[in-house]
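Engineer: missing the sequence, but the structure's below:
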């Protein structure tokens, strides 16, 4: 059986995902809309958290990706390739959409393709996510400003230790 990351890689090559990548490209030029989408994604991810298992760790890292895209759009963090931001935003849009390869209304299985794609993204862009987390640690005031629109339920305390990306089993 293939790993989540391998399944996510397969999804990333699917024509349906290219629709989300195109949408991400159009959306990136509209910061206000990006913030709205990021808030929706953060709310969806927050509803799926449970326990301290690898899925929770993956979702925690994806919340970091929400903050990363938000910091990029606000201009606070630009030490990353635009293509990486587009891929991250494409994954977040795919996660948000109820219409994907396995519809989200199917219990458990409906979220598995989302988790697979997230797993692929985290594994592929592990260094960039780690670099952003380090930047967040040293630029807490700017990071707090970038996350001010995130609902309190999903605003992440950047002073609290979060699982290392390598702990997700993608290295």
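Structural biologist: Perfect, I can see it now. Everything numeric in this text was worked out from a predicted model, so none of it was measured. Numbering: from 1, shown residues only.

Engineer: going by C-alpha atoms from here, please, whenever you check contacts or count neighbours.
Structural biologist: Fine.

Engineer: can I assume residue 23 is in contact with residue 88?
Structural biologist: No. If you go by Cα atoms under 8 Å, residue 23 and residue 88 don't touch, sitting 12.0 Å apart.

Engineer: out of the two, which sits in the busier spot?
Structural biologist: Remark: of residue 23 and residue 88, residue 88 carries more neighbours, 23 against 16, as counted by other Cα atoms under 10 Å.

Engineer: want to compare, so here's the second one:
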């Protein structure tokens, strides 16, 4: 029961962050993910560490993998762990990519002011 409430709260926080006026929208965040990953790997963006990026990658592999900590044949329990990882992954990626879009905007703004 507590896990459901935590997942619902995380989903609500993500929704509020994405819909906040002035913040990057959902599609801007989604399109920024590949750029963010590339920038982190090239050492051009320090807002997201390589360790956290690796955890996000592990989350993707876990969701896609047929091997689970809690097997899916346990029905509700087996699917719930995948869903929990999915919500964490989605919330984290949207939050981090939003910060990355803001980082890009600040660089562009700085370049415009310096020109």
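Structural biologist: Nice, thanks for sending it over. Here the structure is a predicted model, which means the values were calculated and not measured.

Engineer: any idea what the TM-score comes out to?
Structural biologist: Scored against TM-score structural alignment, normalised by the length of structure 2, the superposed chains reach a TM-score of 0.45; 86 aligned residues with a Cα RMSD of 4.4 Å.

Engineer: can you give me the strands in structure 2?
Structural biologist: Secondary structure of structure 2 (DSSP state E): no strands located.

Engineer: just checking, what packs against the lengthiest helix in it?
Structural biologist: The single longest helix within structure 2, with elements called by DSSP state H, is helix 76-114. Judged by 3 or more Cα pairs under 8 Å, 6 or more residues apart in numbering; DSSP states H and E, the packing partners of helix 76-114 of structure 2 are helix 2-19, helix 26-41, helix 50-64.

Engineer: and those helices as CSV, adding mean neighbour count?
Structural biologist: Conversion of these to CSV gives the following (neighbours: other Cα atoms under 10 Å):
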stretch, mean neighbour count
helix 2-19, 14
helix 26-41, 16
helix 50-64, 14
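
Engineer: out of the ones you listed, nearest to residue 91 of structure 2?
Structural biologist: helix 2-19 (5.6 Å; Cα to Cα).

Engineer: quick check: angle from that closest one to helix 76-114?
Structural biologist: Angle of helix 2-19 of structure 2 versus helix 76-114, following axes from the mean of the first three to the mean of the last three Cα atoms, to 10 degrees, is 20 degrees.

Engineer: packing partners of helix 2-19 of structure 2?
Structural biologist: Judged by 3+ Cα pairs under 8 Å, 6+ apart, helix 2-19 of structure 2 is in contact with helix 76-114.

Engineer: in the helix it packs on, what's buried?
Structural biologist: Neighbour-count burial for helix 76-114 of structure 2, counted by 16 or more other Cα atoms under 10 Å, picks out 80-82, 84-101.

Engineer: got the angle for that helix vs helix 50-64?
Structural biologist: Per the same axes, to 10 degrees, the angle that helix 76-114 of structure 2 makes with helix 50-64 is 140 degrees.

Engineer: pull the distance from helix 76-114 of structure 2 to the chain's centre.
Structural biologist: Remark: helix 76-114 of structure 2 is offset 4 Å from the chain centroid, using Cα atoms, centre = their mean, to the nearest Å.

Engineer: the inter-axis angle of it versus helix 26-41?
Structural biologist: Going by the same axes, to 10 degrees, helix 76-114 of structure 2 makes 80 degrees with helix 26-41.

Engineer: wait, which of the helices and strands packed on helix 76-114 of structure 2 is closest to residue 113 of structure 2?
Structural biologist: Taking Cα to Cα, helix 26-41 is the member of these nearest to residue 113 of structure 2, at 23.0 Å.

Engineer: helices and strands around the closest one, which ones?
Structural biologist: Counting contacts by 3+ Cα pairs under 8 Å, 6+ apart, helix 26-41 of structure 2 is packed against helix 50-64, helix 76-114.
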